[in-house]
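Engineer: missing the sequence, but the structure's below:
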């Protein structure tokens, strides 16, 4: 056992690699993963619900899109293949995850439009047309709120955020917190114990 979490900046565990295969919108994805990153062995069920139930961008979508807590990049890769003219930022604190996300963007031929970055590497003045996240609930409520308070204000005036949260991990209380913070929050879908939230100004 190690003290690693998927939100460790430099995982100490040996990187045992594997491929993760999943299908979104009729397209099969085969992405590289490794121990020491979030849901290394399979597409996380919450992420699967998010990609199945939220409104995926299309070829007409432009601007900058953000995958917050990108891990090895499943959301970022889907966004980049769906929104063929948008730029996608895959942001994660975990260096191993960032390396894998970079590799996966190259595998799919979208590396020219996917920017993989640590949080502090994202240009300060950049705004996002869309924010997508399966947020790291297990960092704790206070840290989670601080994370969202940092990134949600960077949405463009008509921007939208898509979040997925397990109900038993506080999905409903997070919805109340966001509403109290002045955001418009719609429970877009529920499936398999997960809430898909659409957040806008």
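Structural biologist: Right, received. Where do you want to start? Just so we're clear, the structure is a prediction, and the values are computed from it rather than from any experiment.

Engineer: C-alpha from now on. contacts and neighbour counts both.
Structural biologist: Noted.

Engineer: Show me what counts as buried in stretch 144-154.
Structural biologist: Buried positions in stretch 144-154, judged by neighbour count with 16 or more other C-alpha atoms under 10 Å: 144, 151, 152, 154.

Engineer: what's the longest helix in the protein?
Structural biologist: helix 95-107 (DSSP state H).

Engineer: name the helices or strands packed onto that one?
Structural biologist: strand 27-34, helix 74-82, strand 87-91, strand 114-117 (3 or more C-alpha pairs under 8 Å, 6 or more residues apart in numbering; DSSP states H and E).

Engineer: Which stretch among the ones you listed is buried most, on average?
Structural biologist: Greatest average neighbour count among those goes to strand 87-91 (a mean of 27), per mean count of other C-alpha atoms under 10 Å.

Engineer: and the angle from it to helix 95-107?
Structural biologist: 160 degrees (axes from the mean of the first three to the mean of the last three C-alpha atoms, to 10 degrees).

Engineer: Would you mark the buried spots in the longest helix of the chain?
Structural biologist: So, applying 16+ other C-alpha under 10 Å, buried residues of helix 95-107: 95, 96, 97, 98, 99, 100, 101, 102, 103, 104, 105.

Engineer: Check it against this one:
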């Protein structure tokens, strides 16, 4: 789907593009993985640089619960489940085709993961996590990205961390300030290829926290 400026985005329940699956392989953190991608889902036919950087940089606990927010075809969630078999991985996306691919790719790589299809803020209401990772859909607009941050701040367990990647040219530094308004501890952990990875911890108490859960 394209927005009013003609930019393509994939934050829709049912993509318009006809299905045309394409298989790819990728080595991430020393693991050779295989994926099926498709039109109408973010990062068709390749591993995008931002998601790769996030997958390479995220620091995973040995166990606990991880949420991949806006999973697309499942790169980050599958990498996490491959590296930490004891980690309970949940992947969520509003795009139904993306969810189908994420489930397929988890099976394809021999890992267990729960895939939830829908708006994370409602589909996962009341659930909390030890680590949340996201390459948020910045092309959809600022409000959606801020919603990702708000949900992460509300859904993190004590001691948990939120990891986010953003393109420098698409306002990463501004988004970092928004993170600082929601978390007491924000660190830029990597800059590469026009992308920045941030780790945020210690959510700041906000009046609307109860509404975000």
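Structural biologist: It's in. A quick note: this is a predicted structure, and the numbers were derived from the prediction, not measured.

Engineer: rewinding a little: of all the helices and strands packed on helix 95-107 of structure 1, which lies closest to residue 140 of structure 1?
Structural biologist: When these are compared by C-alpha to C-alpha, strand 87-91 sits nearest residue 140 of structure 1, at 19.0 Å.

Engineer: tell me the contacts of the one residue sitting closest to the centre of structure 2?
Structural biologist: Geometric centre of structure 2, nearest residue: residue 134, 2.6 Å, by C-alpha atoms, centre = their mean. Residues in contact with residue 134 of structure 2 (C-alpha atoms under 8 Å, 6 or more residues apart in numbering) are 68, 69, 70, 71, 163, 164, 165.

Engineer: Closest one of those residues to residue 60 of structure 2?
Structural biologist: Looking across the contacts of residue 134 of structure 2 and measuring by C-alpha to C-alpha, the closest to residue 60 of structure 2 is residue 163, at 10.3 Å.

Engineer: Next, the mean deviation of the longest helix of structure 1 compared to structure 2.
Structural biologist: Following the fit onto structure 2, the mean deviation recorded for helix 95-107 of structure 1 is 0.4 Å by mean C-alpha distance after the TM-score superposition for structure 1.

Engineer: So which of the contacts of residue 134 of structure 2 wins on neighbours?
Structural biologist: Of all the contacts of residue 134 of structure 2, the highest neighbour tally under other C-alpha atoms under 10 Å goes to residue 71, namely 30 neighbours.

Engineer: these two touch, right, that residue and residue 103?
Structural biologist: No. Using C-alpha atoms under 8 Å as the test, residue 71 of structure 2 is too far from residue 103 to be in contact (10.5 Å).

Engineer: Show me which strand runs longest in structure 2.
Structural biologist: strand 156-167 (DSSP state E).

Engineer: packing partners for it?
Structural biologist: So strand 156-167 of structure 2, by 3+ C-alpha pairs under 8 Å, 6+ apart, packs with helix 49-57, strand 129-134, strand 195-203.

Engineer: Not counting its own residues, what contacts the longest helix of structure 1?
Structural biologist: Against helix 95-107 of structure 1 from outside (C-alpha under 8 Å, 6+ apart): 9-11, 31-33, 36-37, 70-74, 77, 90-92, 111, 114, 116-118.
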